[in-house]
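> Pasting a predicted model and its sequence here:
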Amino acid sequence: MTVKFCWFNLMPWPDLPDDFKTEHRSVWVDIDGSLFDPERANGVYHEYMDQLEFADELGFDGIGVNEHHQNGYGIMPSPNIIAAGLARRTSQAAICVIGNSIALYNPPHRVAEEFAMLDCLSGGRLVAGFPVGTPMDTNFTYGQIPALTREKYYEAHDLIMEAWTNPDVFAFDGKYTQLRYVNCWPKPIQQPHPPIYIPGGGSIETWDFCLENDYNYSYLSFNGYLAGQTLMDGYWNRVGEMDKSMSPGRAGFAQIICTAATDAEAEELYSEHMLYFFNRCLHVFPGFADPPGYRTVKTIQAGKLDQFRKENQELFKRLTWKDLVEGGYVIAGSPDTVRERMEDMIKRLRVGTVFCLLHMGNMPDWKTRYSSQLFAEKVMPGLRGIWGDEFADAPDWWCKPMDDRVRPEDTMADARRYPEAPKGPVA
C-alpha cells in the first residue's frame, strides 16, 4: 500500500492579541466577539483556500477541512462550504472533510445529502469524516447533553448509511430522529459509500466502532507522535484482538510539520508561529473541555484525558521550540531531518494516512507555501512506499474517483469556446 498525505488546514484566526492567554478566558465557546474582523476574514478565507488549492497542485493525495464552532482555533463552522469550493477548483486531490459532527445535525440526513453532493461535484473524490465532536462544539456551543452525545452520534450514523445504501424510500424511527420519508437525492458516486474516517481524540470505544464497521481510525492530537504512540499501540492491540487486518491503511495521524532548508532555518522561520498556536489557539477554558458525561466510563478507566485539560494548558505555557521538536509535537528541520522523523512516526504509529499540518497559527502565506513545497518535493516521495507490497491486497480506505470526471480546466476551456453557440447574431 502507498502512504497517503493529506494537506490539512484548520483555518485559525491569525490576529489574536499578544496578551490573549492572560486577558481572555478561552479561545473557544465564549471568545470575545470584538476580536473578529469580518472584512479581514474576507482575505483570510481566500488565502487559506488558495493554500489548499496549491497543495492539490503540489501532488498531495488529499486536502482536508473540518468543523468547529464559536472559536479562534478554526473559523470553519461549515467545512462543506469550503469543500464545495475546493471540489470546483481542484483536479486530483481527495476532498477530505474530517469531518461533519453528525450528532449536531437535525436531521442528520442533511449530512448524507451534502456529502453526496460533494462526491458528485468532485467526481468521487470525497473522503467523509464523522467526528463525535469536541465538547466545546457539541455540548457548550450547540447545547447537546454530554451523556447523550455518543448515543445520538450512533443513531445519526445509522441514518446516514442507510440513506446512502438503501435504493428505496424508507421510514426512519429512531429515538432522536423520526422521518416518514427518507429518499437521499443525490446519491454518492462511490458505492456503497465514500470511505469513512473517524477522527478520535482519545475515546477508546471509538476503536471498536471503527473496527466493527471497517472505518479508518485517525488520531488527532497536538501532543505529538511520541506521546501518541501509547494510544495507537492500544488501538493496534485491539485490532489484533478482533482479528482484523493489520493494514496501516486503517489508521491515520495528524502531525504538525515545518520544513526549511536547514534545521536552524526552520526554527528561525516557524518558531513564533508554533508558539502562537500552542499558547493562543489551544487556550481553552478547562471547564469547557471535559463536561461530566462526555467521556465514557471505558475512557475514564483507561486514563485517557482530553488534550485541552488543565494540565496541558499549563504545559503549553512552558513549551519552547526545543521542547516542541524534541518532544515530537512538531516535526521540523531540513528535508532530510523531516524525512527521517516522519519515517519514524509512520512506522511507530503504523499509519497509512498522514494529515499534514503545514500551516499553523499565524503563519504567513509565503512561509506556508515554502514549507509545503519543500515537503512535497523533497520529503513526501521518499515516504510513500514505506509499507511496500505487504498489504497490497488490503483495502486502502481511500476514495475511488471517476477516470472521466469533469475537471476545472476542462470546464473553463469549454466556457471560452462556446462550441454550440449560434454563429450569427441572436434575434
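That came in fine, so what should we check first? Because the structure is predicted, anything quoted here is derived from the model rather than measured.
> Every contact and neighbour count from this point should use C-alpha atoms.
Will do.
> residue ranges of the helices in the stretch 251-400 of the chain, please?
For the stretch 251-400 of the chain, helices defined by DSSP state H, counting those that start in this stretch occupy the ranges 263-276, 286-289, 297-301, 310-318, 321-326, 335-349, 365-378.
> for these, which one sits closest to Met232?
Met232 sits nearest to helix 335-349 of all the helices of the stretch 251-400 of the chain, at 5.9 Å, using Cα to Cα.
> mind checking how far that closest one is from the chain centre?
Relative to the mean C-alpha coordinate of its chain, helix 335-349 is positioned 20 Å out (Cα atoms, centre = their mean, to the nearest Å).
> Show me what that helix is packed against.
Secondary-structure packing of helix 335-349 (3 or more Cα pairs under 8 Å, 6 or more residues apart in numbering; DSSP states H and E): helix 224-241, strand 251-259, strand 330-333, helix 365-378.
> Second structure follows, compare the two:
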Amino acid sequence: MNVFYFTEQPYPDAWNPEATSLRVTLPNSECDPSVMADLYARYFDEWMLADELGFDLMVNEHHATATCLSSVAGVTLSILARQTKRARLLTLGYPIANRLDPVRIAEELAMIDVISHGRLEMGFVRGVPYELGVTQKSAVGMTDRFWEAHDLILKALSTRDGPFNWQGKHFQARNVNVWPRPYQDPHPPVWISGRSRSNIRDIASRGHVFATFLSGKQTAGMFDYYREVAAELGHATPSADRFAYLGIVAVADTHEKAMQRARILVNYLRTSALVAEPFDNPPGYMSAADSARMMRANGKRTAKSASGKAVDVHSGSIEELIDAGAMFVGTPDEVYEQIAAFDDDVGGLGNLLMMGHAASLSHADTVDNLTLFGKEVLPRLKQRSASRITVSRELEQAGT
C-alpha cells in the first residue's frame, strides 16, 4: 500500500467560528502574508520529513478560501520536485475544466515530471462547485469540457512526431508541441476522483486510478462498480493500485493523545462546507439525479458506518467517523488495525491518502503524527500489501 501524506496548507487564523463563509466571499484582508510565509515554510518542512519517512506526497488546490492556501498546485509541485528525493508526487488535483488552456497544463506537468525525474502522478478533477464563482466558466457542460481537456492534455503529452492541431468544441489549439516532453512515457499516471456511478464508469473505462474522499464503508460499492465496468468492457481485473481513498489520520503513543489530535483535525470537516449559499450548487454542475439525491440528503455529505448507518461527515462525532472509516484514530496498533479492516472491506486498497494535518494542528503534533505513522504503521501496511500480492500470485499459479 502506498501512503500519500496530505495537507491543504490552511490559514487557520481566519477560521472565525461565527463566519458564514470561508470560501469565495471571505476578503483576503483576513490573511497576513508574513504569517502565511512562515506557514508555507513549515508545510514544506513537514513534506520533506514525510519524504524522508517513506511517504509519497499529495497536493491539491483551492481558490479564494482560508481552508487551503495551495491555490496553484503546480507551484507547490515544482518546489517538491526539486527538494524531495524519492516520494511520488501526486496532484489531486488540477481542476482542468476551469482552466482556459489545457496545453499550458500539459507543459506545466511535463516540466514537473522532468524536474522530479519521473515521479509525478497527474490527478485531474472537475473542481468543487463553489469555485466556479471565481472563474469565467459556467457549470453547464462542465463534464464535457473536463473530458475534452483530459483528451487534449494526454495527446499533448504523448505526441512525439511534431505539432498537431486541435479544433474541439471547447478548446482550440494550433501547433501543439510540448517541450520538454514528460520523463515518463507516454505520460505520467492519471488519477481522477469521484463518487457517482456515471463518473466511476468514465474513469474505469479509461483504466485510470479512481480516488474517493471520506466516503467510508460505501467505498466498497464504488470500487466494486469500477471492477464491474472493467469486466464488462473486457479489461483485465483492476489491481489494488487502481484504487485510492482519502481519510483523516490521528495517531499518537496513547489513545487519549490521538483523540486530542483528532478533535483538532475534525475541525476541517466542521468548516469545509461553510460557503455562501449562492455559490453552493451552481445550475448545471450536478446531473438532475445527483441534485435530487443532494436535496433528499438536505445538503449533507454522508459516509456509511460498519452498521450501515449514514454518518454526516461534517457533523458526525469522532467515534462515528472512525466507525464509518472517514477517520483513523488511535495508537499505531489501533490505526493499523482500522486501516487493515478498511483494506479488507474494499477488496484491496493500493493507495491511502493520509490527511495527517488539517485545521490548527501544531507543527509538533504534525511531526509526531507523521513520525509515528511512518515508523510504526507504514512498514506494516507495505508488508501487508506485499503479502497479499504474494498470495494472489500463488493462487493464480495454482489455478493454472
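Thanks, I have it. The shown structure was predicted, so the numbers you read here are calculated from the model rather than taken from an experiment.
> Need the TM-score between these chains.
After superposition, the two chains reach a TM-score (TM-score structural alignment, normalised by the length of structure 2) of 0.88; 379 aligned residues with a Cα RMSD of 2.4 Å.
> follow-up on the earlier one: I'd like the helices of the stretch 251-400 of structure 1 laid out as TSV, including distance to Pro408 of structure 1 and mean neighbour count.
Putting those into TSV (distance: least, Cα to Cα, whole Å; neighbours: other Cα atoms under 10 Å) gives the following:
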stretch	distance to Pro408 of structure 1	mean neighbour count
helix 263-276	34	18
helix 286-289	41	18
helix 297-301	45	12
helix 310-318	43	14
helix 321-326	39	16
helix 335-349	32	19
helix 365-378	22	18
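> Out of those, flag the one nearest Gln51 of structure 1.
That would be helix 365-378 among these, by Cα to Cα, at 7.1 Å.
> Other residues contacting that closest one?
47, 51, 54-55, 58-60, 258-260, 269, 335, 358-359 (Cα atoms under 8 Å, 6 or more residues apart in numbering).
> Closest one to Ala415 of structure 1 out of those residues, please.
Closest approach to Ala415 of structure 1 among these (Cα to Cα): Phe54, at 23.2 Å.
> per the alignment, that closest one corresponds to what in structure 2?
Correspondence of Phe54 of structure 1 to structure 2, assessed by TM-score structural alignment: Leu49.
> swap in Glu340 of structure 1?
By TM-score structural alignment, Glu340 of structure 1 lines up with Glu337.
> In contact with its match, which residues?
So Glu337 of structure 2 contacts nothing (Cα under 8 Å, 6+ apart).
> any idea how far it lies from Val329 of structure 2?
Glu337 of structure 2 is 10 Å from Val329 of structure 2, where distance means Cα to Cα, to the nearest Å.
> Equivalent analysis for Gly168 of structure 2, please.
When distance is defined by Cα to Cα, Gly168 of structure 2 is 48 Å away from Val329 of structure 2.
> could you redo the helices of the stretch 251-400 of structure 1 as CSV and give each row distance to Arg250 of structure 1?
Listed next are the helices of the stretch 251-400 of structure 1 as CSV, based on distance: least, Cα to Cα, whole Å:
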stretch, distance to Arg250 of structure 1
helix 263-276, 29
helix 286-289, 28
helix 297-301, 21
helix 310-318, 28
helix 321-326, 27
helix 335-349, 11
helix 365-378, 23
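> in terms of contact, does Leu282 of structure 1 touch Phe308 like I think?
Yes. With contact defined as Cα atoms under 8 Å, Leu282 of structure 1 counts as touching Phe308 (7.2 Å).
> what's the neighbour count on the residue lying closest to Leu159 of structure 1 once chain neighbours are set aside?
Ranked by Cα to Cα, 6 or more residues apart in numbering and with sequence neighbours excluded, the top spatial neighbour of Leu159 of structure 1 is His109, at 6.7 Å. Number of residues near His109 of structure 1 (other Cα atoms under 10 Å) recorded here: 25.
> Pull the contacting residues for His109 of structure 1.
Going by Cα under 8 Å, 6+ apart, His109 of structure 1 touches Ala156, Leu159, Ile160, Ala163, Val182, Cys184.
> could those residues be laid out in a markdown table, adding distance to Ile81 of structure 1, neighbour count and secondary structure?
Shown next, in a markdown table, are the contacts of His109 of structure 1 (distance: Cα to Cα, whole Å; neighbours: other Cα atoms under 10 Å; DSSP: H, G, I helix; E, B strand; the rest coil):
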| residue | distance to Ile81 of structure 1 | neighbour count | secondary structure |
| --- | --- | --- | --- |
| Ala156 | 21 | 26 | helix |
| Leu159 | 22 | 22 | helix |
| Ile160 | 19 | 22 | helix |
| Ala163 | 21 | 22 | helix |
| Val182 | 23 | 18 | strand |
| Cys184 | 19 | 23 | coil |
